[in-house]
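Asks: Got a predicted structure here, sequence first:
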Amino acid sequence: MMVQLRLCVPADLSQAVLECCLAQTGTAETAHHRGASVVPPGDLITVQIARESAEELIGRLHVLRVPELGSISISSPDLVLSARADEAEASAPGESADSVIWDEVSRQTGEDSKLTWSYLAFLLIATQLAAIGIVTDSTIAIVGAMVVGPEFGPLAALAVGLVERKWRLIRASALALGVGFPLAMVVTAAAAWLSIPLGLFPLDALERGSAVEFIYHPGPYSLIVAALAGAAGMLSMISHRSSALVGVFISVTTVPAAGYVAVALVLGEYNKAAGSAMQLALNLVGIVSAAVAVLLFYRLIGKRVSPSRRRPTVGGRSLVSRRAR
């Protein structure tokens, strides 16, 4: 798989960036448009490169301060017909499906971790659906709540923040989870409390819900399933397989557990509420722990270039030091 880098760079930096791109293994095509960038003023450089080599090149561009002085845009063409591209992919180490562009992962999870109105709306709707499925003993409604729930975004962002030591990302994701789940449970509890005098469900609804017993019975498999789901979810984000991510949503009971806590508290089933809260905690910890493990594994095998330890060179000469001169 090829990716395209669009680089806006100052004119005095363009030669160093161009040589850095040309020297990178896996580069198929490079185009240099002098004076094409108006804001910021400078040159435009486009690069077609194998995905396996993109992370190393981006790391070197960070050393050259391209993101600070200009910009880096990354896109993935749907189809590239080029013998040079085929040769570049063959020369690049590793496989494109296993390659990770860390800036892309951080940016994607960062967007998903924000406490927004849409995130709260989805979480409130999902928790309400879960509560309806619980009191009506409807597995279909509970599965629907799992699909609608947006909680994996902040959980993935929390894992990325822990691995990358990005404290702002950790705070943002913790805020989204810490505000979202309690708010969703409070609103769901209020709706359940109002539904009782309206006769929408009986007071013994939880006694008859055999299909939802798994929600408030945490056990060893609860943590195992959460860990497997967290690993699969992070792998799906890295490999851009959205269908696998939907399967992750269906496999874990974070939102149903939150809905069960709210309903059980309203009905005075405190033991079941405690069990469901434990289920929720186990799922959250399991998902984040497994996602962290996946990211650490990919960092270990991905031959990631650390900008603080490695400088881009061409022919044994440091481009950074040459520009400084």
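Replies: Noted; the coordinates are in hand. Numbers count the residues shown, from 1 in each chain.

Asks: alpha carbons only for contacts and neighbour counts from here, please
Replies: Will do.

Asks: top strand in the protein by residue count?
Replies: Longest among the strand segments of the chain by residue count, using DSSP state E, is strand 27-37.

Asks: Mind giving me the packing neighbours of that strand?
Replies: helix 11-23, strand 42-50, helix 83-91 (3 or more Cα pairs under 8 Å, 6 or more residues apart in numbering; DSSP states H and E).

Asks: Let me have the ones you listed in JSON lines, adding mean neighbour count and distance to Leu300 as columns.
Replies: Formatted as JSON lines, those follow (neighbours: other Cα atoms under 10 Å; distance: least, Cα to Cα, whole Å):
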{"stretch": "helix 11-23", "mean neighbour count": "18", "distance to Leu300": "24"}
{"stretch": "strand 42-50", "mean neighbour count": "23", "distance to Leu300": "20"}
{"stretch": "helix 83-91", "mean neighbour count": "17", "distance to Leu300": "21"}
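
Asks: Just the angle for the longest strand of the chain relative to helix 11-23, thanks.
Replies: 170 degrees (axes from the mean of the first three to the mean of the last three Cα atoms, to 10 degrees).

Asks: Where do the helices of the stretch 51-200 of the chain begin and end?
Replies: For the stretch 51-200 of the chain, the helices defined by DSSP state H, counting those that start in this stretch cover 51-63, 66-69, 83-91, 102-112, 117-135, 139-148, 152-164, 167-195.

Asks: ok, structure two:
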Amino acid sequence: MRYLEITVPADRRRAILDVLDEEGIEYVVTEEVTASAVDDAAVVRLPLPTRAVEPVLDRLADAGLEAGRVVVIDAQTVVSSEFDDLLERYSRGGTRGPRTSRQVLRTKADEFTPSLSVYLVMLLISAVVATAGLLADSPAVVVGSMVIAPLLGPALAASVGIVTGDDDLRSTGFRYQTLGVAIVILASIGLATLARLGGLEPGGVDIVVVAELEERVSPNLLSIAVALGAGVAGILSLTRGFSEAIVGVMIAAALIPPAAAVGITAAWGMYGAAVGALVLVVVNVLSINLAALVTLWVAGYRPQGLFDVSPTRKRTATYGVVFGVALLVLAAPLAGITLLEFQATQLKSSADEAVADALEEPEHADLEEESVEVVLDDDYPVRSIDRVVVAVRGPDPGPDPELSDRIYERIVESEGPVVVEVRYLVGEQRGQRDTSGDWIGKLIVHTAGDGR
């Protein structure tokens, strides 16, 4: 419920009160001396159901309230039979869930956008924590970086400003989003560079083998779902009163770790991987804004000339088209990565079957399958299948070319040309293992096919 205080100019008082009478709204009018530019003003006070605020203010705007002032206050309870009737009328068939008015929506979006200095400091802290978490491969630390990132307001302010015709709010939202991503990337580059100079680079190991990094430098289409869900949930948190803190973490999850991954991979000189992470950041920004804009439109927050009539309907459609087209263009490489992952999964399944069939032959009864792995190349962000690595173990002191060729032929028969590398883990005698349960012996590699 809301409690409104409306300052009404004398020449508009009768028109305003007529609207309230027609709506069946209880109100109190008091004559007050004000310090505003409105002479001979009266203050009208009235309770309204949350759902009624927007349509009532729209009607009052049509009646000439442009020169007035409206203050909307949260109300705990109203005891009145007339108010109960009004509440029932605006409950839409018994549904009493609150719907924030466009007027309040603009205020909430602005409130969730912190001052620039606080915003920058919090993002710097978040960037440092996210970079440390990614380098340490610590999911808990990465989650911590999301919690402290103040991204809810800026991520939603732009869309709210578009549909309500608030140019200042729209520009602030876009400016904060751009500045925020840039700050996180630059801060992560600096910290990752210091970490590399300090000797934290794994010797001879690609930095993106870190699990928390790998999934962000070669993203697939499923990554978009997180950002789309964050945009929808963010708007619902503003319009329906859901927990803003939880939704803020979800939005940060789509932006902070990928942005930090851009900085880390750039500091390590892996520019292809940095491009992949940057594409994910841009796609997530577009997805959040598009989802928020569409959700606002579907929820009924459409441009209707609120106090200041402006051609925002065309602007809303324009931004929606721009976001959608840009998202489709950038989603193309993500679709390629998704297809590659599907092909790699299918290839591994076929390789598992081929190895199992080959080892069933009587002459290979003393061999056991250790593992089957599909290895991708390092050409980030759009990678390709490099080879299939099959590991078998047994007591013989050398490779078995016949087995290697049989495995290769069966894989190629179902999946086409591919390099197959068969590794033999050879122990001193059958079944000999160390105290950890691992096979004792040496590794012999035999390449069974060249892919041509």
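Replies: Sure, I can see it. The shown structure was predicted, so the numbers you read here are calculated from the model rather than taken from an experiment.

Asks: can you pull the buried residues of the longest strand of structure 1?
Replies: Thr27, Ala28, Glu29, Ser37 (16 or more other Cα atoms under 10 Å).

Asks: How about stretch 100-111 of structure 1?
Replies: Those would be Val100, Ile101, Trp102, Val105, Ser106, Thr109, Gly110, Glu111, for stretch 100-111 of structure 1 by 16+ other Cα under 10 Å.

Asks: who touches stretch 261-281 of structure 2?
Replies: Residues external to stretch 261-281 of structure 2 that are found in contact with it (Cα atoms under 8 Å, 6 or more residues apart in numbering): 131, 134, 184-190, 192-193, 196, 207-208, 213, 216-219, 223, 254-255, 258-259, 330, 379-382.

Asks: Equivalent analysis for stretch 223-240 of structure 1, please.
Replies: So stretch 223-240 of structure 1 is contacted by 97-98, 100, 105, 152, 156, 242, 244-245, 248, 251-252, 282-284, 286-291, 293-295 (Cα under 8 Å, 6+ apart).

Asks: Show me just the buried residues among these.
Replies: If we count by 16+ other Cα under 10 Å, the contacts of stretch 223-240 of structure 1 have these buried: 100, 105, 152, 156, 244-245, 248, 251-252, 282-284, 286-291, 293-295.

Asks: quick one on the thing from earlier: if any of the contacts of stretch 261-281 of structure 2 are buried, give me the ChimeraX selection for them.
Replies: Burial among the contacts of stretch 261-281 of structure 2 is assessed by 16+ other Cα under 10 Å; the matching ChimeraX selection reads:
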select :131,134,184,185,186,187,188,189,192,193,207,208,213,216,217,218,219,223,254,255,258,259,380,381,382
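
Asks: doesn't Gly394 make contact with Glu369 of structure 2?
Replies: No: Glu369 of structure 2 lies out of contact with Gly394 (Cα atoms under 8 Å); the separation is 9.2 Å.

Asks: Settle it for me: which of these two has more neighbours?
Replies: Gly394 (25 against 16; other Cα atoms under 10 Å).

Asks: rewinding a little: and the longest strand of structure 1, how far out from the chain middle?
Replies: A distance of 31 Å separates the centroid of the chain from that of strand 27-37 of structure 1, by Cα atoms, centre = their mean, to the nearest Å.

Asks: same check, this time on stretch 122-137 of structure 1
Replies: That offset, for stretch 122-137 of structure 1, works out to 25 Å (Cα atoms, centre = their mean).

Asks: what's in contact with it?
Replies: Residues outside stretch 122-137 of structure 1 that contact it (Cα under 8 Å, 6+ apart) are 138-146, 148-151, 180-181, 183-185, 187-188, 201, 205-206, 208-212, 255-256, 258-260, 262-263.

Asks: swap the cut-off to 6 Å and go again
Replies: Outside of stretch 122-137 of structure 1, the residues within contact range by Cα atoms under 6 Å, 6 or more residues apart in numbering are 141-142, 145, 148-149, 184, 188, 205, 209, 211, 255-256, 259.

Asks: Could you do stretch 172-181 of structure 2 as well?
Replies: Pro154, Ala157, Ala158.

Asks: Look up how far Ile189 of structure 2 lies from the last one.
Replies: The one in question is Ala158 of structure 2. Distance, Ala158 of structure 2 to Ile189 of structure 2, using Cα to Cα, to the nearest Å: 27 Å.

Asks: Taking helix 167-197 as reference, get the angle to the host helix or strand of Ala331 of structure 2.
Replies: Using DSSP states H and E, Ala331 of structure 2 sits in helix 312-359. Orientation of helix 312-359 of structure 2 against helix 167-197 (the same axes, to 10 degrees) gives an angle of 30 degrees.

Asks: Can I get the buried residues of strand 27-37 of structure 1 in CSV including distance to Val17 of structure 1?
Replies: Formatted as CSV, those follow (distance: Cα to Cα, whole Å):
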residue, distance to Val17 of structure 1
Thr27, 13
Ala28, 16
Glu29, 14
Ser37, 15
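
Asks: Of those residues, which is the nearest to Glu52 of structure 1?
Replies: Within those, the smallest distance to Glu52 of structure 1 is 10.3 Å, found for Thr27 (Cα to Cα).
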